[in-house]
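# Generate coordinates for the sequence data below:
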Amino acid sequence: MDKEQALTHLTGIGPRIAQKLEKLGIVQIQDLLFHLPLRYQDRTKIKPIGQLQEGEDAVIEAEIEATEIKNGRRRSLVSMLNDGTGSLMLRLFHFSSAQQQQLAPGERIRCFGEVRQGFNCLELIHPEYQHVHRHDSPPLAENLTPIYPATEGLHQNLLRKLIKQALEYPVDDLLPAALLHNADYPKLEVALQLLHTPPANSDIEQLFNPNHPARQRLAFEELLAQHLSLRLLRGHTVQRRAPTFNNAGLMCQKLLNQLPFRLTQAQRRVNEEIQRDLVQVRPMQRLVQGDVGSGKTVIAALAALQALESGYQVAVMAPTELLAEQHLRTFQQWLEPLQIEPAWLAGSLTKKQREAALADIASGETALTIGTHALFQDSVEFSKLGLMIIDEQHRFGVHQRLALRDKGSVGNLHPHQLIMTATPIPRTLAMTAYADLDTSIIDELPPGRSPITTVAMPETRREAVIERVAQACEQGRQAYWVCTLVEESETLDSQAAEATAEQLRMLLPQLRIGLAHGRMKAKDKETVMQAFKAGELDLLVATTVIEVGVDVQNASLMIIENAERLGLAQLHQLRGRVGRGSVESYCLLLYHPPLSRTGQSRLGTLRETQDGFVIAQRDLELRGPGEVLGTRQTGLVALKIADLQRDQHLLEKIQDSADLLLQQHPQRAQALVQRWVNQGMTYGEVY
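Okay, here's the model as predicted:
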């Protein structure tokens, strides 16, 4: 940190105050400037009592007509004030005898506070007040008074004094003049002065309008800094070296020859992009987006074989044991003919099993390891990790991804990274959130996939839905019944699933019904899932543990309870568990009426389209980027001023502006990142 930016340069900051400011993300003088007000108070004019309205903050000046102690439910000191336009009561619940004497009839006072409706008249409860004289009144505020986000022990007056001092320090305008002119943005100093000290005649509502030029100026700069941080991060990665997998590709060809299907044109295109990356001397950083069922796993398997044939280890990481187990079974099925046996590493292993797995990974005996976040724990050491494949990356934090990458780093050699997601990300959002990655999109579903008819039905038609399940299963099909609750609780969801399974067993005794939920032992859950896949069960009652990783082609019906409670992306993922064969499939969304406007929009979108990218865009609009990307995405959840959803229109300009800065003003680019991203750059420096 620049020594001139140290908070201790400001009057009133010692170690204790500095510690409290750090809780607000303020560690240098510059940070104070971007700590914007939550709201403003207008103390610039005196308002006649006769014009006051309940709920507003106001300055009034009046004469005390009477003061007395009231002994009601709570003892209080009350003074009746009059300014000639009306009367108002000042009420203190905590008071001293000195205050009682000060508030004597005939005295004139100026008060500021929130106007409330009392029993007989308007009241000010514990307002700020001071005595005034008709011919010697203290001056009123010249600007609107800012109210800042605070923390315990940091009062508004102190924050105002510190920010006033900070505004006297020079602040570098890091955006080139061409950018400011093209966008018609004010200079940074002008924007900050306006937002911290608005003139008395300012329109408060307009000051908080996201399209206000001063706010747009700051939002644009912050989004640009976020984007630049990822671009610089990418620059660090490009400078690193990686193993080159320059082999004949015999293993890949063997796998393709034995598969019971042909790759789609989209799969072939993405596979070629990955193959080109893996023969480069720099680490691959590629994100593969593909809708539910588009065939990302076979692309991952081909990349893994390219690494294995070159003598390197591969790690495949998934966010849940269920999804990791699905990958394990799929890789076993595909790679067994090639004499490759994947190893398993997850939290459910016994101590003895874990120790054996760790020893094989460390010695290089195990070439391909599949598992959960257990893969990046300290006790895991790879012998020669060349490729890491991460599924559903948005569920992992950046720390976790870096930890696994660092395990494979030997000297200046770093493993390649292939990141996959079945949650499509809108283009503008991906441009900002994943600017450090190359992106490939599998935009084609394999042939033979049946369309899914989606129907929303009120809970009152539950009996008809149960009858529909019976008919489908009697025709030799299988069905899912997914249970979710209002509360975010795995325990309650599991209880709901157990109760539903019991009820359905009573109503449908002719069906073979299984149960799977997150609180079951992994082995028991796996047994149930395998029985369903083998056709030994007709109906699987489950929680959202089946969201990803379950592939049963004979399943043609899915019921989702409390569908209005789930996000669009999750509903789309769940729906993708059916329609995996050639039989017409259905998804019934059970909801509790009446539906909110958001609920109507969400379920309506599911009925209208099966395009994951259309759904992702709508999900972004309904829930915002934090939910779409996952709350642990570095930087994106720490936005101070910008809002990815609200300020999407700015994202279109970001890439070109970043190009300009990196090419013509690289030092300004670094300074912008340090100004806005702070901690995020520590990830970049080690990336």
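# C-alpha from now on. contacts and neighbour counts both.
Noted.
# what helix or strand does residue 619 sit in?
For residue 619, the enclosing helix or strand under DSSP states H and E is helix 612-623.
# buried set for that helix?
612-613, 615-620, 622 (16 or more other CA atoms under 10 Å).
# In CSV, list those residues along with distance to residue 221.
CSV is the format used below for the buried residues of helix 612-623 (distance: CA to CA, whole Å):
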residue, distance to residue 221
612, 31
613, 28
615, 29
616, 26
617, 24
618, 26
619, 26
620, 22
622, 25
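# mind listing what's buried in the helix or strand that contains residue 130?
Assigned by DSSP H and E, residue 130 falls within strand 128-131. For strand 128-131, burial by neighbour count (16+ other CA under 10 Å) applies to residue 131.
# need the next SSE after that strand, C-terminal direction.
strand 145-147.
# what residues does that next one touch?
Residues outside strand 145-147 that contact it (CA atoms under 8 Å, 6 or more residues apart in numbering) are 37-43, 156, 160, 196-197.
# are any of those residues buried, and which?
For those, buried by 16+ other CA under 10 Å: 37, 40-43, 156, 160, 196-197.
# tell me the contacts of residue 681?
229, 673-674 are the contacts of residue 681 under CA under 8 Å, 6+ apart.
# Among those, which one lies nearest to residue 496?
residue 229 (44.4 Å; CA to CA).
# you'd agree the closest one is up against residue 677?
Yes - because the distance of 7.4 Å satisfies CA atoms under 8 Å, residue 229 is recorded as touching residue 677.
# So between those two, which is more surrounded?
The neighbour comparison of residue 229 against residue 677 (other CA atoms under 10 Å) goes to residue 229, with 28 against 24.
# And this one, please, so the two structures can be compared:
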Amino acid sequence: MEMDRERLKKIIEQESQRLDNQTVFGGFDQYLKKMIQKLSISVPEELLIDVDRYPQMSNSAKSIFLRDLETYLKDGHQSQPFTPQPSPPTKSVDSQLSVRTINGVGPVVEKQLNRLNIYTREDLIFYFPRLYQDRGQIIPIAKVGSSVLQTVMGMVVRHERIATRRGRLLKIVIQDKTGQVSLVCFNRDFLARILTPGKKILLTGFFQMAYGKKETSRFEYEIIDSEDIQFESILPVYGLTDGLTTKKLRSLIDTALKTTLSVFQDTIPQPIREKYHLQRKPEAILELHHPSRSSFSELNKHRSRSQIALIFEEFLLFALSLKVRRHQIQACRVQPIVLDRKFIDHFVQKLPFELTFAQKKVIKQIENNLTSGSLMNRLLQGDVGSGKTLVAIIGALYIVKAGQQVAMMAPTEILADQHYLRWSQVLKDFGIEVGLLTGGQSKEKDEIIEKISEGKVHLVIGTHALLEDYVQFNQLGLVIVDEQHRFGVKQRSRLKEKAVVPHLLVMSATPIPRTLALTLYGDLDISVLDEKPVGRKPVETVAFSMKEQAQAFQQVGSFLEKGQQAFVVCPAIEESDLELSNVNEVYGQLKNKWFPRSRVELIHGKLPSKEKDDIMIRFSRGGIQILVATSVIEVGIDVPNANVMVIENAERFGLAQLHQLRGRIGRGDQVGLCVLLYQGKSQDIQKRMEIMVNTDDGFLIAEEDLKMRGPGEFYGVRQSGILEFHLADPFRDWKILEKAHEEANFILQDDPRLQKPENQILKKEIERRFFQISSDELLIEA
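A predicted model of the protein is given here:
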């Protein structure tokens, strides 16, 4: 047996040099399969899958596979079931080390983890299950067969090969004292080499009857090596990516937990932890990966003790970071701006419309900030079409006329282009030089960067590219951020790295109830534009069931006949092939069935940026009559002639999102039409359609959305990227958020700079996750 193992190692070594699958007669892959079975080598699923793929692999992939195989055979390690109370490691491993330092993570697995935003051991440990499944108790095979997850224990008795159109299908038969069940192994032929006859396994799956026999094709298994098994009745379900199996991910998480869990300290001060009966941090983390004390129901509602403890900690750190940041900003002394009101009055007089009272009020607030000698840090909230950008431009003009520069950041290149095209010509007439800087530029990029550093560009419009190290401003006095929810606390704090601390004005068109806004944006003063410009034409909203499509598109057709353009928006839960095919289907129907004589174009997230930009430019110039898009695409470019929007499956969207989409039309001098096509007859759907038809008040709609859909659905915090929470959701967990803010206030009243020994862990964690806490005075030179 030992000679066979040594021969296998030599063959692998020879194959590593040739990489042609011809090291042995009949093929190296076939020889490897036989040896794994003959020597009863327990190889991970991932490697067994690669054995089958070996002949088709590239040479580089073969090299990686063979190196991993050699390492595995040399170490001889076996995957062990995780025990909830592991023996303490001899030495704790740094949580910030790369996942590559974990046994079993090679280049391929690292890339897979990176796709899940897992880069460090800490990222892996804090990659919590997205939901939990109840495995219940171990039951006899004779009793399985329902729509719920069930668990049995039995022995592999035989393999069967069933002839199908696509070839021979593997079935593995498991037996206990009461009966048999077959595992239907679609594309899992490698299981024949793992689940060999005589192996005892714990099997969890959804079982059904087929041709009078019990079987399952949706299952997971654990090989039982001893009678003393650790059976976990609640099964964590993780988000996966292509090529990464659940078994592999759990194994890696367990390895990280065993070596790194002990480095995580309790951040929450002990008096607060005792006050709210919060679980200790290491215990809470372990419980979420291996539930033993929590119920299935409370875990899926995010209300287990462990989840509440970690959510509370995230909120406490976030609340403290905002309050400390606010204190630091208020302590900053800057050179007061001398306002050139004569210039601003001249600019306003040239506008083709009158400023609203709300706009004038917010401009006054900005003026007060700029002349106070304190740093402005303001959130400008306004409903769609309320004139936020104009207010921001007026604030920018004050800064430019005082001899400083302004940076305006948009969330996408399309919106950056939109702002540039709109304002560069207007401001040129007033002697203001506007530049554009985005990640996708090439030719003029170096030239514009040089002009920025020399101070020749007064207003720079761009994307995140403005934060890059190579962009150096001559004298940056104001940063305007468009769409706050795309930029988190870390991005805002990076502005300090530009050698100056500029004034900050953040714009958001997402209406958030004021009490929640005060909590989420505790480091910002808040201004609200609650009026629409005089003369803004209304958008009529109508709702049709999907069965009334003909009637709906008839109304759309009347607008197109007048030479106007239309958006058709399809629901997008996530970027996936399923979503893409849905958009293609709608595109095909519009082009072939409903509007065969119109110029219809399709835009989606999988198109190259250049192609997307080209489509949007052609649409804005009138070259496209109907633009079909997913909701994740920024259709926010202002096209005055686009006054119609059709939203397919409107029931899938939140009210606030529907209102945001509706705000993209009716921006010219024509009345707009928004058509909601919905499916379903529930009272909830009917009520939501009625609200959209009857009101265009974004703040009222936001309040209704919060009531009806629940806090967790309202804003989609994780999708938008506003905050970097592992578990917490401000809208779902707002009661915990309020308590955390209360405690943050108490802590800072007693220790404003977190200098006391008992608050050092808090301070250290805030600095690690958000920014350095410093009492240094920061100045902006005139």
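# Any idea what the TM-score is?
The TM-score (TM-score structural alignment, normalised by the length of the first structure) is 0.71; 636 aligned residues with a CA RMSD of 5.5 Å.
# returning to what we had before: looking just at contacts, which helices and strands does the helix holding residue 619 of the first structure meet?
Helix 612-623 of the first structure sits against helix 568-575, helix 597-608, helix 625-629, with contacts defined as 3 or more CA pairs under 8 Å, 6 or more residues apart in numbering; DSSP states H and E.
# count of neighbours near the equivalent of residue 524 of the second structure over in the first structure?
Under the alignment by TM-score structural alignment, residue 524 of the second structure pairs with residue 437 in the first structure. Residue 437 of the first structure has 21 neighbouring residues, counting by other CA under 10 Å.
# I'd guessed residue 437 of the first structure sits against residue 288; true?
No - using CA under 8 Å, residue 437 of the first structure is not in contact with residue 288; the gap is 9.8 Å.
# What ranges does the stretch 451-600 of the second structure have for its helices?
Under the criterion DSSP state H, counting those that start in this stretch, the stretch 451-600 of the second structure contains helices at 489-493, 514-520, 549-561, 577-589.
# and if you look at the stretch 101-250 of the second structure?
For the stretch 101-250 of the second structure, the helices defined by DSSP H, counting those that start in this stretch occupy 107-115, 121-125, 191-194, 246-260.
# got the ones you listed as JSON lines, with distance to residue 178 of the second structure columns?
Formatted as JSON lines, the helices of the stretch 101-250 of the second structure follow (distance: least, CA to CA, whole Å):
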{"stretch": "helix 107-115", "distance to residue 178 of the second structure": "41"}
{"stretch": "helix 121-125", "distance to residue 178 of the second structure": "40"}
{"stretch": "helix 191-194", "distance to residue 178 of the second structure": "24"}
{"stretch": "helix 246-260", "distance to residue 178 of the second structure": "28"}
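# So which of these is the most surrounded?
Among those, ranked by average contacts under mean count of other CA atoms under 10 Å, first place goes to helix 121-125 (a mean of 23).
# To what extent does it diverge from the first structure after superposition?
Mean deviation of helix 121-125 of the second structure relative to the first structure after superposition (mean CA distance after the TM-score superposition for the first structure): 8.1 Å.
# For that helix, name the packing helices and strands.
Secondary elements touching helix 121-125 of the second structure (3+ CA pairs under 8 Å, 6+ apart): helix 246-260.
# what's the strand holding residue 130 of the first structure in contact with?
Against strand 128-131 of the first structure from outside (CA under 8 Å, 6+ apart): 107-113.
# same question, stretch 348-362 of the second structure
By CA under 8 Å, 6+ apart, stretch 348-362 of the second structure touches 387-388, 391, 527-534.
# Could you rerun that using 6 Å?
529, 533 (CA atoms under 6 Å, 6 or more residues apart in numbering).
# Please identify the buried residues of that stretch?
In stretch 348-362 of the second structure, counting by 16+ other CA under 10 Å, buried: 355-356, 358-359, 362.
# Turn the residues you listed into a markdown table, columns for distance to residue 105 of the second structure and secondary structure.
Converted to a markdown table, these look like this (distance: CA to CA, whole Å; DSSP: H, G, I helix; E, B strand; the rest coil):
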| residue | distance to residue 105 of the second structure | secondary structure |
| --- | --- | --- |
| 355 | 60 | coil |
| 356 | 59 | coil |
| 358 | 57 | helix |
| 359 | 56 | helix |
| 362 | 54 | helix |
